[in-house]
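Participant: Got a sequence here, can you build the structure:
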Amino acid sequence: MNTFQFPMKMVKRQVYDRIAVQDQISKTELLQEMDITSSSLNRILDELVREGWISESGQGQSTGGRRPTLYRIDPTHRYILGLEISRVYSVLGLYDLQMNTIASYRWFMDEHMTPERLVDYVEERIDWMLNDYQLTWSQIIGIGIGAVGPLDREKGIILNPVYFPANGWKNVAICQMLNERTGLMAVLENGANTALIGEHWAVRDENMQHMLFVNVGAGIRSAMMSGGQLVRGAVDREGSIGQMIIQTDGERLHDQGNYGALEAFASVQALEQQVRQRMKLGMDIWEAAEDLRPEQVHFDTLITGLNQGNIFLQELFARSAGYMGIGLANIIHILLPEKVILGGALINANPSYYEQAIAVARKKVGYDDSYQPIFSKGVLQERAVAVGAAVMILQQMEL
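Facilitator: Presented below is the predicted three-dimensional model:
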């Protein structure tokens, strides 16, 4: 009996997934596309309708006989939470089964946002969302988490990430903490991977098989997909691309990592460090920053100055974007993706940074006309990590 039930559960999920991909589909179309008998399909469709996962949505065009019944998923039958935890900001989103955003909260990760405070904050926001949209906890399938690494994914632990403003972000059993507080299933994945999962889901109709995602923020994180599947290494080091050496006699970032590493030139931390060093030397940056101490200069300060047309900051960002382009070209030569998606605080802060980075990358990989990847900021952009975390739960849910 168990041998029979397990394959049928898989087939049931396949039927549901096929209906989910298409807005409306008939039984005839499902039979044509799937290796299943008509009686088995009828049984599965009846079960999915009875349980509320799908519904009949009218009738299709006749091909000579009776007009076929059309089926579509009910996206509001269940809901999923997606949580992004990064060094600069975090995001909590509530999504239906078609990944439409029902509600979303975003907050900065300041020196007060310890793991305990974050869990408090998340629980409060979930309560608000459930009350606002008249939902119950039983309607929530689970919470997917896309977080800064390194991680122990299997145990649901954030290990020892660097550059968090608050203390306490070491060996954080985040899945256990959220499960104990909310009762929800929690699944952890590094944020670069969930962003790529989300972006791949958003372009699922394009049948894109080989994709690279690079997040340029406080550090530099990356994820790769080949054959439609995430590529994983022996350990979880999503930030390893940031340690790519692009200048052998270069500096280290905060006296950590490799000398001349990419993140020492092309990251939020690197830009802040370079401006603070200049200020400590007594050199002027821009008039608005004259009353600031070096330690008071943060990324938002730099963006304000950049948008005001400060020449020094324009040159600083342009040089950083050039280094980013070189780093992209190096990893593209190794992985040869079809599509390269760039995200993160630095990419989204100013259009010129993205444009200059991909211009350099294109030049460095464009020596052979037979290969040129597509560059993009993605479909989901700043929502990618949280949405991808929710997609991860969607892919694992049981019907």
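Participant: hey, let's count contacts and neighbours off CA atoms from now on
Facilitator: Will do.
Participant: Which residue comes closest to Leu328 once chain neighbours are left out?
Facilitator: Among residues not flanking Leu328 along the chain, Ala361 sits closest, at 5.9 Å (Cα to Cα, 6 or more residues apart in numbering).
Participant: number of nearby residues for that neighbour?
Facilitator: A count of neighbours around Ala361, defined by other Cα atoms under 10 Å, yields 25.
Participant: Buried residues, the strand or helix carrying it. List them.
Facilitator: Taking DSSP states H and E as the definition, one finds Ala361 inside helix 351-365. Residues of helix 351-365 classed as buried by neighbour count (16 or more other Cα atoms under 10 Å): 353-362, 364-365.
Participant: any idea which helix or strand comes after that helix?
Facilitator: The element immediately downstream of helix 351-365 (helix or strand, assigned by DSSP H and E) is strand 374-376.
Participant: From the contact counts, what lies against that next one?
Facilitator: The helices and strands touching strand 374-376, judged by 3 or more Cα pairs under 8 Å, 6 or more residues apart in numbering; DSSP states H and E, are strand 339-343.
Participant: hmm, who's touching the helix or strand just after the strand it packs on?
Facilitator: Tracing the chain past strand 339-343, the next element assigned as helix or strand by DSSP H and E is helix 345-349. In this structure, residues lying in contact with helix 345-349 by Cα atoms under 8 Å, 6 or more residues apart in numbering are 88, 215-218, 267-268, 303, 353-354, 382.
Participant: repeat that with 7 Å
Facilitator: Identification of contacts with helix 345-349 by Cα atoms under 7 Å, 6 or more residues apart in numbering yields 216-217, 267-268, 353-354.
Participant: Next: stretch 270-286.
Facilitator: For stretch 270-286, the external contacting residues (Cα under 7 Å, 6+ apart) are 253, 263-264, 294-295, 297-299, 310, 312.
Participant: Show me what the helix holding Ala361 is packed against.
Facilitator: Identification of packing neighbours for helix 351-365 by 3 or more Cα pairs under 7 Å, 6 or more residues apart in numbering; DSSP states H and E yields helix 311-335.
Participant: How far off centre is the helix it packs on?
Facilitator: Taking the mean of its C-alpha atoms, helix 311-335 sits 22 Å from the chain's own mean (Cα atoms, centre = their mean, to the nearest Å).
Participant: same check, this time on stretch 300-310
Facilitator: 27 Å.
Participant: Here is the second sequence; please produce its structure so I can put it next to the first one:
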Amino acid sequence: MIDQRSHRLPSPKRMVYFDIAERGTVSKAELLGRFSLSGTSMTRLLEEMTAEGLILASGFGPSSGGRRPILYETNPAFGYFCGLEISRFHSALGLFDMRMNPLSFVRWRMDEKMTPQALADRVAGAVQAALREQGIKQEQVLGFGIGSVGPLDRESGIILQPLHFPAPGWANVPICRLIEERTGFAAQLDNGANTALIGEHWSMRSANPQHMLYVHTGVGLRSAMMSYGQIIYGSVDMEGAIGQMIVQSDGPQLYDGSNFGALEAYVSVQALEKRAQTHAIMGASPLTELFGVQPEQIRYDLLLEALRQEHPYAMELFQQGASFFGIGLANMINMLHPEIVIVGGTLIQSHEMFLRTAIDIARKNTYYHPQYQPVFSEGELKEDAVATGAALMMWKQLELR
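Facilitator: This next block holds a predicted model:
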């Protein structure tokens, strides 16, 4: 299901503006070649947008025999957008101009004190500080996008029942209302995986990719899919559904209510911690002696330290997880057939071996391989993708009449 919010009938003004935005700098002749408008109508439209401050005349292009053509580009200072990422490990806030250039970026750890109210207060203070620093007036901010872990009620702007937040109170959180009350800006909510994919798609716009898959693996697994440049939405929130993909029918259950043998029981921070703790209890893990801890004290940071030391136990533990992740990727690829597969998250960043193993397994299990070979990428925006995409989500809904 394509999101109907992005499927409104566009006006000529809107289409021309966003074409200029995506291409950078264009001439009237180039625009006439792409739109069914008369020369007079295009001239009037460009003059109107220039007078409003939406676009700028940025100089002259090369002559093809006559007068040199005027070149047009978007005005970065026409307005500004905020993008907020909310995840279990950290949150990030970006302030962007109309060209989606980041003017400010701040991050916070999501510790046991970071309740929804505390985060909203922190965000409001950071927004005001950024506006003062940049000399931007409150009324120049045109929207506030939020990309969050799910599950969500996007239409109501509510974070429903997310797992594994360190702080209490993250159930049924009206996050859009909290942000709007504290900042005064209209806010809109979407899954972080979706906004990350929106951001990465924008960063790759020169290549014009149409079909993209985004998969994030960390505390949980999240995914998003884009077809013909539009995010695909289901009838229910799908962000974490990839984690419940069954990869071994008689496998373990990670937590109550999850599927037995689900992908996240093998590929997630909790899964690796749980497996290492079980091994330690059984006397099959060297980590308790290596770090001087009890089995229940084995946490991801210790596993990561052992991996950085390339300890054989840690290397094998992460390689097994990467192999299952590769199987999960292959299943998604075989169903969705993307051009580009973007992977991110804590486990992807853990060691180059993890990414290499996962991609190798995914390729070997992709149908039609080697004739069909999607491009694998860690993305261009990486850790900034969610917040950037959240701001882009609002920018793309800019009303132009």
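Participant: about what we covered before: report the inter-axis angle for the helix holding Ala361 of structure 1 versus helix 311-335.
Facilitator: Here helix 351-365 of structure 1 points in a direction 40 degrees away from that of helix 311-335 (axes from the mean of the first three to the mean of the last three Cα atoms, to 10 degrees).
Participant: Quick check: helix 351-365 of structure 1 compared with structure 2, mean distance?
Facilitator: Per the superposition on structure 2, helix 351-365 of structure 1 and its aligned residues are separated by 0.9 Å on average (mean Cα distance after the TM-score superposition for structure 1).
Participant: one step back: could I get the contacts of helix 345-349 of structure 1 in a markdown table, plus columns for distance to Lys377 of structure 1?
Facilitator: A markdown table is the format used below for these (distance: Cα to Cα, whole Å):
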| residue | distance to Lys377 of structure 1 |
| --- | --- |
| Val216 | 12 |
| Gly217 | 14 |
| Ser267 | 17 |
| Val268 | 18 |
| Tyr353 | 12 |
| Tyr354 | 8 |
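Participant: Taking those residues together, which two end up most distant?
Facilitator: Longest distance between any two of these is 13.9 Å, between Val268 and Tyr354; criterion Cα to Cα.
Participant: For burial, what's the neighbour tally of Ser62 of structure 1?
Facilitator: Using other Cα under 10 Å, Ser62 of structure 1 has 9 neighbouring residues.
Participant: so who does it touch?
Facilitator: Applying Cα under 7 Å, 6+ apart as the definition, the contact partners of Ser62 of structure 1 turn out to be Pro68.
Participant: what's the spacing between it and Thr28 of structure 1?
Facilitator: 11 Å (Cα to Cα, to the nearest Å).
Participant: next one: Gln274 of structure 1
Facilitator: With Cα to Cα as the criterion, Gln274 of structure 1 and Thr28 of structure 1 are 64 Å apart.
Participant: Helices of the stretch 51-200 of structure 1, start to end?
Facilitator: With DSSP state H, counting those that start in this stretch, the ranges of helices along the stretch 51-200 of structure 1 come out as 115-132, 174-182, 191-202.
Participant: buried ones in the second one?
Facilitator: Neighbour counts using 16+ other Cα under 10 Å place 174-178, 182 of helix 174-182 of structure 1 among the buried residues.
Participant: can you check stretch 144-154 of structure 1 too?
Facilitator: For stretch 144-154 of structure 1, the buried set under the neighbour-count rule, 16+ other Cα under 10 Å, comprises 144-153.
Participant: Turn these into JSON lines, including distance to Lys339 of structure 1.
Facilitator: JSON lines is the format used below for those (distance: Cα to Cα, whole Å):
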{"residue": "Gly144", "distance to Lys339 of structure 1": "25"}
{"residue": "Ile145", "distance to Lys339 of structure 1": "24"}
{"residue": "Gly146", "distance to Lys339 of structure 1": "21"}
{"residue": "Ala147", "distance to Lys339 of structure 1": "23"}
{"residue": "Val148", "distance to Lys339 of structure 1": "23"}
{"residue": "Gly149", "distance to Lys339 of structure 1": "24"}
{"residue": "Pro150", "distance to Lys339 of structure 1": "25"}
{"residue": "Leu151", "distance to Lys339 of structure 1": "26"}
{"residue": "Asp152", "distance to Lys339 of structure 1": "28"}
{"residue": "Arg153", "distance to Lys339 of structure 1": "26"}
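Participant: Most widely separated two among those?
Facilitator: The two members of those with the most space between them (Cα to Cα) are Gly144 and Pro150, at 16.7 Å.
Participant: Next, work out how far apart Thr76 of structure 1 and Gly183 of structure 1 are.
Facilitator: On the measure of Cα to Cα, Thr76 of structure 1 and Gly183 of structure 1 end up 21 Å apart.
Participant: let me fix that: Tyr89 of structure 1
Facilitator: Using Cα to Cα, one gets 25 Å for the distance from Tyr89 of structure 1 to Gly183 of structure 1.
Participant: And for Tyr95 of structure 1?
Facilitator: Taken as Cα to Cα, the spacing of Tyr95 of structure 1 relative to Gly183 of structure 1 amounts to 18 Å.
Participant: out of these two, which sits in the busier spot?
Facilitator: Between Tyr95 of structure 1 and Gly183, counted using other Cα under 10 Å, the more crowded position is Tyr95 (24 against 13).
Participant: these two touch, right, that one and Ile102?
Facilitator: Yes. Counting by Cα atoms under 7 Å, Tyr95 of structure 1 does reach Ile102; the two are 5.4 Å apart.
Participant: For Gly143 of structure 2, what is the corresponding residue in structure 1?
Facilitator: Aligned against structure 1 by TM-score structural alignment, Gly143 of structure 2 finds its counterpart in Gly142.
Participant: With adjacent residues omitted, what lies nearest to that match?
Facilitator: Counting by Cα to Cα, 6+ apart, Gly142 of structure 1 lies nearest to Met185, which is 4.7 Å off, once chain neighbours are set aside.
Participant: shouldn't the one you found be in contact with Ile140?
Facilitator: No. Here Met185 of structure 1 lies out of contact with Ile140, judged by Cα under 7 Å, at a distance of 9.3 Å.
Participant: Among the two, which residue is more densely surrounded?
Facilitator: The residue with more neighbours, out of Met185 of structure 1 and Ile140 and counting by other Cα under 10 Å, is Ile140; that gives 19 against 16.
Participant: Surely the more buried one is in contact with His77?
Facilitator: No. Under the criterion of Cα under 7 Å, Ile140 of structure 1 makes no contact with His77, lying 9.5 Å away.
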